[in-house]
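Visitor: Sharing a model prediction with you, sequence too.
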Amino acid sequence: MREFATIILAAGKGTRMKSDLHKVLHPIAGRPMLEHLLANLAELTPTHTVVVAGDRHEQLRQALAAHSITVALQEPQLGTAHAALQAKTALADYSGLIMVCFGDCPMVKAETVRRLAAVLEGDARVAVLGFRPADPLSYGRIIADEAGTVRKMVEFKDATDEERAVDLCNSGVIVAHSDDLWRLLESVGNDNAQGEYYLPDVATNAIAEGLQVSVVETGEAEVQGINSRAELAQAEAQWQELKREEAMTNGASLRAPETVFFSWDTEIGRDVTIEPNVVFGPGAKVADGATIRAFSHIEGAEIGPGCEVGPFARLRPGAVMEKGSKVGNFVEMKKAVLGEGAKANHLTYLGDAEVGPGANIGAGTITCNYDGYFKYKTVIGPRAFIGSNSALIAPVKIGADAIVAAGSAVSRDVADGELRMVRGEQLVKPGWADRFHDAMKKKKAEKAEKGK
């Protein structure tokens, strides 16, 4: 593509979301919908991107601070054409193609934009994106011939019954050359039912000038706008379905795909098996041949080749499982490394820990890593054996091949090959329990007799 810039409209109040958060910052798969759109458009390497904000523009400025993006303010909000014009100052020195789209339509693909731009290589001076929804509802209509030349664009409220019967609808996405776009935007009026300056009138004005306007069609799912919590949930479901299909196409097995939820950046290798009801948060990577058992939650974690996770396991940010390691039911890891072939099979917490290759962590073991003010590290050497119900009080090191006896609370380093047993002395009183039971039964019987 030649020189290309984008204007993303995000000035609406988003009242139907009923939220203190700006509409376009609501997440899909753990990522703000605006970030999804920006990532898709980044494939086109735009030279400029301008986001037009209005209500809660401070939130947008903060969210976009890490990007090379200009935020233009629309105040007051007088319609979509007026909003697009607010980007003119930021693009004053730019000459080339400009796409105008909406921040609440995050699924628009780069390939679709390329198709729109390609239309402008011919006789067309303006390209618009249309779609044919199952139910046209109150979408604006595009009246076009079989060749895709647009004869008229009209908002639903201003359309005749005959025009409303047309099923080709306007997505709101438009591409034009800067030389045409600014002129056409400035000529848009507000003589309509809402008294607003509508972006589709760019095409209407181009047609009035005798310029060719062409429509490119795409599927409804790609241009579905998100204006409410229900529509946000629909977009989430749509995204998850595509991600599940992608994972299976690339060689993963999902036992019950509809119950597995991915994050926007989840990486899944080949021959991975994922059982039902698994949730991936941001930053999860799963290598080839791993098995993720049911009801596990994985976020910010790296799972190596051939590892086994769960069921009912939780891997939090900084958790790393090296090749062939295993965590079982009700095991939690955070900022911890489980070495190659190491195992923590039951009811264990590993936080701020480094577990060596081949080590075995017994049921009920915890690394006591926090004193209320600071975090401390536990290091467990290769092939060490930690007995059940042990508390490793950091900072502490357990040596290679060492054994920590079950029920121990270890607060000092354990040397290589050493046995550490930290228990109170067992007191043995033969026959005490029998005498206790006899006495209590007698007492109970006497109490019952008095109560008669």
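Guide: Thanks, I have the structure now.

Visitor: C-alpha from now on. contacts and neighbour counts both.
Guide: OK.

Visitor: List the contacts of C307.
Guide: Applying Cα atoms under 8 Å, 6 or more residues apart in numbering, we find C307 in contact with G289, A290, T291, M321, E322, K323, G324, S325, K326.

Visitor: distance of it from A342?
Guide: 10 Å (Cα to Cα, to the nearest Å).

Visitor: now swap in N190 and tell me
Guide: Counting by Cα to Cα, the gap from N190 to A342 is 69 Å.

Visitor: Below is an additional structure, to be compared with the one above:
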Amino acid sequence: MAIALIVLAAGQGTRMNSDLPKVLHRLGAAPLVAHALAAGRALEPERVIVVAGHGAEAVTKAVARLDPEAEVVLQEEQLGTGHAVAQALPALAGFEGRVIVLYGDTPFIRPETLEALAASPADVTVLGFEAADPGRYGRLVAQGATLERIVEFKDATEAERAITLCNSGVLACDAAVLARLVAGLGNDNAAGEYYLTDVVAAARAEGLAAEVVTCPEAETLGINTRAELARAEALFQARMRAEAQENGVTMTDPATVWFALDTYIGRDVVLGPNIVFGPGVTIESGATIEAFCHLEGCHISRGATIGPFARLRPGAELAEDVHVGNFVEVKNSILGEGVKVGHLTYLGDADIGEGTNIGAGTVTCNYDGVFKHRTTIGANAFIGSDTMLVAPVTVGDGALTASGSVITNDVAPGALALGRAKQVSKPGLATKLFERLRAQKASLKKGA
């Protein structure tokens, strides 16, 4: 069956006390809304509609970056969840299939749970959970899997408040049925809002089938405050660490390794302590990341060793058996098989051939203040310590640069390039200079 997603992301999130829309606060190095989009994308939906309101321009830009195929619609006034869904329905014109409504501030719902919602044969299916403390959640009055009605806490009887099966707000519905039921919603309530939950009663009134699919309470956690965001981050990291270990990753101190939503790590990778993954990191099997490394937007191949104290930035592509050592930064650069960059080096906008050794203190001078330029180094070259490579520049296969050189012109394959001033020594001059300076210092002290 065809699937469409509606992701509600229009709320201001006043309890976050922030100018940033709530769904753009980050969890696992990604906006909250990215988690809902990622879970929903696992169903391979035909259409994805995101409803934006507060901070719509920023939300639209973020969604375009996260999911270019998603469409953003505007809810100019926030008049409830039913009203938000109504804004999305015109974008689903002509769609025939099942619509799943998600929330941009509920990041933990698993794809498997959404698959169960999608597979439900009922006209309307609501996602529920057994709450340890039901509090003020809406209660699901059900007989087995059959949902009779949703009762808001303020309207519930004592017997209904004793029910622990609660409403997550997430639901699935046939597209045509959803459009008809939402069109009939009213706002005769204390808040004057249109509640999506009212579609269950409307469906039952028509004699349609309504069901409940359940999930663990932890999946339904919504984020409303900074404290809840911090707790969610801890839960997210714990889950990612557990998954990594189950997938064959060794972590010497798991509590100090921080993952992003899209971090991918192969089996038999070893992670030292105090490692931070930003977005877009892929590490192939058998690589080692030593302590105190920060990685984002990079690809690390089999057998590579990184760190300690290394930083890989977006566009860093490392082939098999590359070594990047301590206090090395790599950005937008391709390092061929077996390249060694031991320490104290910056490689930006560079292509490094296989087997090349980059000496300590090497810098690719890639920025002229206006434009970025590339440095190309061939295979099996040797770049001496403290070499400044002023891009654009090419060093050929098997070439050598002398330590302390500033390389401004291309170096032919097999050539030795020296680009430093001639050393001049003045016998005895250091002694004379020190004597003069010490005398001046003593004179100043005496005068004080």
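Guide: That came in fine, so what should we check first? Quick caveat, the model's predicted, so the values are computed rather than measured.

Visitor: re the thing from before, of the contacts of C307 of structure 1, buried ones?
Guide: G289, A290, T291, M321, E322, K323, G324, S325, K326 (16 or more other Cα atoms under 10 Å).

Visitor: give me the number of residues near E160 of structure 2?
Guide: 17 (other Cα atoms under 10 Å).

Visitor: Same question for G364 of structure 1.
Guide: 20.

Visitor: Please, where are all the helices along structure 2?
Guide: 32-41, 56-66, 81-88, 111-119, 158-161, 175-183, 198-205, 226-246, 429-447 (DSSP state H).

Visitor: Looking at those helices, which is nearest to T408 of structure 2?
Guide: Ranking the helices of structure 2 by their distance to T408 of structure 2 (criterion: Cα to Cα) puts helix 429-447 first, at 32.4 Å.

Visitor: who has more neighbours, N190 and A342 of structure 1?
Guide: Neighbour totals were compared for N190 of structure 1 and A342, and A342 leads with 26 against 15 (other Cα under 10 Å).

Visitor: wait, what's in contact with the equivalent of that one over in structure 2?
Guide: Counting by TM-score structural alignment, A342 of structure 1 corresponds to V339 in structure 2. Counting by Cα under 8 Å, 6+ apart, V339 of structure 2 touches D321, V322, H323, I352, G353, E354, G355, T356, N357, I358.

Visitor: Swap in 7 Å and give it another go.
Guide: V339 of structure 2 makes contacts with V322, H323, E354, G355, T356, N357, as judged by Cα atoms under 7 Å, 6 or more residues apart in numbering.

Visitor: Aligned to the fourth one, what sits in structure 1?
Guide: To tie it back to what came earlier, the one meant is G355 of structure 2. Under the alignment (TM-score structural alignment), G355 of structure 2 maps onto G358.

Visitor: Touching, its match and R383? I think so.
Guide: Yes: G358 of structure 1 is within contact range of R383, at 4.6 Å (criterion: Cα atoms under 7 Å).

Visitor: Looking at the buried ones among the contacts of C307 of structure 1, which one is closest to A402 of structure 1?
Guide: For the buried ones among the contacts of C307 of structure 1, the nearest to A402 of structure 1 is S325 (19.0 Å; Cα to Cα).

Visitor: wait, G300 of structure 1 sits on A284?
Guide: Yes: if you go by Cα under 7 Å, G300 of structure 1 and A284 touch, sitting 4.9 Å apart.

Visitor: Which one's more surrounded, these two?
Guide: Each of G300 of structure 1 and A284 has its neighbours counted (other Cα under 10 Å); A284 has more, 25 against 19.

Visitor: Pretty sure that one sits against A301.
Guide: Yes: taking contacts as Cα under 7 Å, A284 of structure 1 lies within contact range of A301: 4.9 Å.

Visitor: Which part of structure 2 matches stretch 311-326 of structure 1?
Guide: Residue span in structure 2 matched to stretch 311-326 of structure 1, by TM-score structural alignment: 308-323.
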